[in-house]
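Asks: okay, sequence plus prediction incoming.
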Amino acid sequence: MECRAGCAACCIVISISSPLPGLPQGKPAGMPCPHLTAERRCALFGQPQRPAVCGELPASLEMCGTTDEHAFAYLEELERLTSPHSSH
């Protein structure tokens, strides 16, 4: 499955703990990645600076669903469940 054009839920919802260009401490959950283009595509795609976690999170029907809203809700729940600050 390929990413749905313009969704970018995974580039917004999830936190990234590894450093990335412009964010040496990583990216907090809910903050749009500064490397999203105006078309909501990753400007680091295929580049060595792209965080490994981004390449390890492939699009799937379970995660992405058929709507952007589904993707955002799924990833928000995943982030909540995996956050070191959550009280699962």
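Replies: Yes, it's here. Residues are numbered from 1 along each chain as shown.
Asks: rest of the way, CA atoms for contacts and neighbours
Replies: Noted.
Asks: what residues sit buried inside stretch 16-35?
Replies: 16, 20, 26-27, 29-30, 32-33, 35 (16 or more other CA atoms under 10 Å).
Asks: what is the nearest of the residues you listed to residue 48?
Replies: Closest approach to residue 48 among the buried residues of stretch 16-35 (CA to CA): residue 20, at 10.2 Å.
Asks: have a look at this structure and report its longest helix.
Replies: Secondary structure of the chain per DSSP state H: the longest helix is helix 68-82.
Asks: A further structure is provided below for comparison with the first:
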Amino acid sequence: MQCRLGCGACCIAPSINTPIPGMPNGKAANVRCANLDDDNLCQLFGSPDRPALCEQFTATPENCGQSAVEAIKILSTLEELTR
């Protein structure tokens, strides 16, 4: 599965516990990443500054569902379950 352009769920729902450019203390769950642009595209994609968590994420139907709204719900639930 390819990421849906403009979805951004994986840049919003999960928490990131490592520093990110523009977010030196990481990112809380359900907070929009500072590196997500107005079109919901990651500005760190392909950059060595991109967090390992982001590099390791794989878009799958199980993770992303059928829409961006469904992806937020699924990823938020997974975040809750792994706290």
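Replies: Done, it's in. Note that the structure is predicted; figures quoted are calculated from it, not measured.
Asks: rewinding a little: what range in the second structure matches the longest helix of the first structure?
Replies: Using TM-score structural alignment, helix 68-82 of the first structure corresponds to residues 68-82 of the second structure.
Asks: quick one, strands of the second structure?
Replies: Counting by DSSP state E, the second structure has no strands to list.
Asks: quick one: the helices in it, in order.
Replies: Under DSSP H, the second structure gives helices at 52-56, 61-64, 68-81.
Asks: which of the ones you listed sits closest to residue 7 of the second structure?
Replies: helix 68-81 (5.0 Å).
Asks: residue nearest the middle of the first structure, spatially speaking?
Replies: Compute the mean C-alpha point of the first structure, and by CA atoms, centre = their mean the closest residue is residue 10, 2.3 Å away.
Asks: what do we get in the second structure for that one?
Replies: Checking TM-score structural alignment: residue 10 of the first structure goes with residue 10.
Asks: aligned partner of residue 59 of the first structure in the second structure?
Replies: Looks like residue 59 of the first structure aligns to residue 59 there (TM-score structural alignment).
Asks: relative to residue 18 of the second structure, how far out is that match?
Replies: 21 Å (CA to CA, to the nearest Å).
Asks: same question for residue 27 of the second structure.
Replies: 8 Å.
Asks: sorry, back to before: next, the contact list for the match of residue 59 of the first structure, please.
Replies: Listed by CA atoms under 8 Å, 6 or more residues apart in numbering, the contact partners of residue 59 of the second structure are 1-3.
Asks: one step back: nearest residue to the match of residue 10 of the first structure in space, ignoring adjacent ones along the chain?
Replies: residue 75 (7.2 Å; CA to CA, 6 or more residues apart in numbering).
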